[in-house]
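# Got a predicted structure here, sequence first:
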Amino acid sequence: ANVLHSQELNMRFEAHGMAVQCYSVHPGVVATDIFRSMNPLAGLLVRLGSRVLGKSPAQGAATTLHCALAPELPPGYYSDCNPGDLHHPCLLADPGLQVRLWDLSVQTTGVDLPPPDSLSDLDR
């Protein structure tokens, strides 16, 4: 869903020549306390596993920073500071799916961004 939304945003911005790019970023397994409110035993196992196998928070932030700061980096899905492999790339080839997911998200949340034909009114 993240990748589909990112692609839809890129299409909306690109359609109006806006110099905005969106990225889908996977930080990997990062050793944080995000699981602290899980079931105590499950949380302990996840925290131990992430500490042994995971990245530090700084390492986990590297891909996000890379996408935000690297000049001329093409939009897309990134993991470990490189274009990532997607499990179902055929789903991304369906622009109708992107629009349907976008519309469902708007319907569910009640929040919308301007449609592509109205983005030209935004400051560039």
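Nice, thanks for sending it over.

# From now on I want contacts and neighbour counts done on CA atoms only, so please keep to that.
Fine.

# Pull out the buried residues from stretch 38-51.
Using 16 or more other Cα atoms under 10 Å as the test for burial, stretch 38-51 gives 43, 46-47, 50.

# here's the one I want to compare it with:
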Amino acid sequence: MISQELIGKRIIITGANSGIGFETAKALAQKGAEVILAVRDEQKGKHSMNAILKENPEAAIVVMELNLADLTSVRDFANNFSNRYDTLDILINNAGVMIPPYQKTKDGFELQFGTNHLGHFALTGLLLPLLKKTPNSRVVALSSIAHRGASIFFDNLDGSKGYKAMKFYGQSKLANLLFAKELDNRLKQHGISTKCIASHPGISSTNLFKMRKKDAPRYLKALMNVLLQPANMGALPTIYAATEVSLIGGEYIGPDGRGNRKGNPTIETPASGVYHSETMQKLWEVSEKLTGVIYDF
């Protein structure tokens, strides 16, 4: 599955303490990469680091604090990372929140759009100087099948005019997909070797029941495990997007099974008409304005 040598490669994975992010970190560390677990809760991050080290004592794992729902934390992480390291081979924008009750980030953004899109937009822009310095570096942006039928509510990005959790989740995942394509277009326009590739995990049985405090019944979990993907399978599209040498940038990687819900990774075609140039341009401009992060190509 991993088609390139990763020894000596430095990789950031946001939200790497559980689920797909954790499985991605474990697999890439197994192949010799130095993996930075960028996590909101450092204690949980250290627990995940120890779990990886227990299986692979030689793994190079670092835990760093990052709260994508707080732009000050995003800037602090980028500064700390840039002061500590001089290269970045792969940035995997994995972290996300899904269908919470209406909440806002510290900066006043609707929580899903603010965390899933704007936090990663800012992080990527702040780390772009290191990515540009590192030959053939990559950015992987995690989207979702929830982008299908979704829209960007430019007149209601903060949800103040009405909020439906699933619609706003779809908006954030559509934003991830549009950001990935627009970033790759701009990197190519400026002759930069960094590639950006989008991916999605299908539907992972490990994530669906973590949104509520009360856990799902055992029989329902068992059914989900049959119908949907475990986290180690859900991680495969991300791993493929991060490491497959034949990718040129701008692709969308997802599972090859029915409805792209499960299976092995393949290059997937997004929903028809998704890559609308005016929407992509407007989203980019709004994102720069809201985050205050201007990309230096």
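Sure thing, it's come through. Treat the numbers as computed from the prediction; the structure is a model and nothing was measured.

# returning to what we had before: out of the buried residues of stretch 38-51 of structure 1, name the ones that lie in strands.
With DSSP state E as the criterion, strands contain none of the buried residues of stretch 38-51 of structure 1.

# distance of the equivalent of T109 of structure 1 over in structure 2 from E42 of structure 2?
Aligning on TM-score structural alignment places T109 of structure 1 opposite T291 in structure 2. Distance of T291 of structure 2 to E42 of structure 2, given as Cα to Cα, to the nearest Å: 24 Å.

# what residue is smack in the middle of structure 1?
S24 (2.9 Å; Cα atoms, centre = their mean).

# looking at this, that residue is in a helix?
No: assignment of S24 of structure 1 by DSSP: H, G, I helix; E, B strand; the rest coil gives strand, placing it outside any helix.

# show me what contacts the closest residue to it other than its chain neighbours?
Nearest residue to S24 of structure 1 in three dimensions, chain neighbours excluded: Y77, at 4.6 Å (Cα to Cα, 6 or more residues apart in numbering). Counting by Cα atoms under 8 Å, 6 or more residues apart in numbering, Y77 of structure 1 makes contact with 3, 23-26, 83-86.

# Please, a PyMOL command that selects the buried ones among those residues?
In PyMOL, this line selects whichever of those come out buried by 16+ other Cα under 10 Å:
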select buried, resi 3+23+24+25+26+83
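
# Just give me the match in structure 1 for L91 of structure 2.
Per TM-score structural alignment, there is no equivalent position to L91 of structure 2 in structure 1.

# An error on my part: the question was meant for Q229 of structure 2.
Under TM-score structural alignment, Q229 of structure 2 pairs with K55 in structure 1.

# now for the helix ranked longest in structure 2, which elements pack on it?
For structure 2, the helix that runs over the most residues, judged by DSSP state H, is helix 165-189. Contacts defined by 3 or more Cα pairs under 8 Å, 6 or more residues apart in numbering; DSSP states H and E place helix 165-189 of structure 2 against helix 111-112, strand 138-142, strand 195-199, helix 277-291.

# make it 6 Å
Applying 3 or more Cα pairs under 6 Å, 6 or more residues apart in numbering; DSSP states H and E, we find helix 165-189 of structure 2 packed against strand 195-199.

# Return the distance of the residue of structure 1 positioned farthest from its centre relative to L91 of structure 1.
Among residues of structure 1, the one most distant from the C-alpha centroid is L41; the distance is 30.0 Å, by Cα atoms, centre = their mean. According to Cα to Cα, L41 of structure 1 and L91 of structure 1 sit 37 Å apart.

# can you give me the helices for the stretch 51-200 of structure 2?
Assigned by DSSP state H, counting those that start in this stretch, the stretch 51-200 of structure 2 shows helices spanning 71-84, 111-112, 120-133, 165-189.
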